[in-house]
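Trainee: Could you look at this predicted model? Sequence included:
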Amino acid sequence: MNTEDVTKRCLSLAGAGEEYPFGPQPAVYKVGGKIFALLGEDAEPPRVSLKLPPDEVQALQAQYEGTVLPGYHLNKRHWVTVLLNGVLDDGELKALIEESYDVVVATLPKRLRPR
């Protein structure tokens, strides 16, 4: 996936929006006011940070050493930064984006969850 694909996938999820609270980079994707993805398009290679369950964070880092890194400037227990270098196939990355979204939605009060 490239950065355009990541953006399209994030924005295709119910209630998701894009913001730039930190300046022109990174693009921040939120649902119910909570972040589920950050996309660094200007990095080389581009990268996306995602929130995942802690046990999965460790497993992904071990499985994809050098591609799935501890979350950059984020809680390393809950966040990973995935390099968009082609190591993860599109299906795997889409699944991780959806899982990050689901993890965040599960923490929202019911009144803020997308229908």
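Mentor: In hand now; what should we look at? Numbering: from 1, shown residues only.
Trainee: okay, CA-based contacts and neighbour counts for the rest of this
Mentor: Noted.
Trainee: and the strand or helix carrying Val80, what other elements does it pack with?
Mentor: In the assignment (DSSP states H and E), Val80 maps to strand 79-83. Strand 79-83 is packed against strand 47-51, helix 54-63, strand 68-70, with contacts defined by 3 or more C-alpha pairs under 8 Å, 6 or more residues apart in numbering; DSSP states H and E.
Trainee: let's bring in a second model and compare:
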Amino acid sequence: MVPEQIMDAALWFPESAEDEPFGPNLLVYRVADRIFALMQPEDGRAMPAHLTLKCEPALALELRGQFGAVIPGYHVNKKHWNSVLLDGTVPDDEIVEMLRHSYERVVSGLRKADRERLLAVLGTDLPPVPDPP
């Protein structure tokens, strides 16, 4: 997936929003003011383009073992976050599923009324993988 596809997929989720609170070139995706994804396009400095997502700790370890491009979260709690290098080695549908899992992890921590509303709207369909620009 290219960064533009990820941006579209992240904004597909109910009540998601994008901002840049940490400065330009680090996109933050939130639901109810809680971060569920951070996306840094290629900038030639720290790392290649990557997506950082919240993840259940046991699944985080499993994904790191399954995909070489999934590493402990970059500059976040490595127990609860993974970073996915956008080098083309992780299938698009896996990235979308990781994005959904991250969104659901954050939503599960919201107050009951918000959680139920968002999960009801989300349903069971995954966001479609958008075509590259």
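Mentor: Thanks, I have it. Being a predicted model, the structure only gives us computed values, none of them experimental.
Trainee: out of the helices and strands packed on strand 79-83 of the first structure, nearest to Leu11 of the first structure?
Mentor: Ranking those by proximity to Leu11 of the first structure (C-alpha to C-alpha) places strand 47-51 first, at 14.0 Å.
Trainee: average distance between that closest one and the second structure?
Mentor: Here the mean offset of strand 47-51 of the first structure against the second structure after fitting is 0.2 Å, by mean C-alpha distance after the TM-score superposition for the first structure.
Trainee: Between strand 79-83 and that strand, find me the angle.
Mentor: Here strand 47-51 of the first structure runs at an angle of 160 degrees relative to strand 79-83 (axes from the mean of the first three to the mean of the last three C-alpha atoms, to 10 degrees).
Trainee: which bit of the second structure covers whichever helix or strand comes after the strand holding Val80 of the first structure?
Mentor: Once strand 79-83 of the first structure ends, the next helix or strand along the chain (criterion: DSSP H and E) is helix 90-107. Helix 90-107 of the first structure corresponds to residues 92-109 of the second structure when matched by TM-score structural alignment.
Trainee: now what about the matching stretch, what contacts it?
Mentor: The set of residues that contact stretch 92-109 of the second structure without belonging to it, under C-alpha atoms under 8 Å, 6 or more residues apart in numbering, is 1, 9-10, 13, 31, 34-37, 53-56, 114-115, 118-119, 126-127, 129.
Trainee: quick one on the thing from earlier: quick one: which of the helices and strands packed on strand 79-83 of the first structure is nearest Tyr20 of the first structure?
Mentor: Shortest distance between Tyr20 of the first structure and those, using C-alpha to C-alpha, is found for strand 47-51: 14.4 Å.
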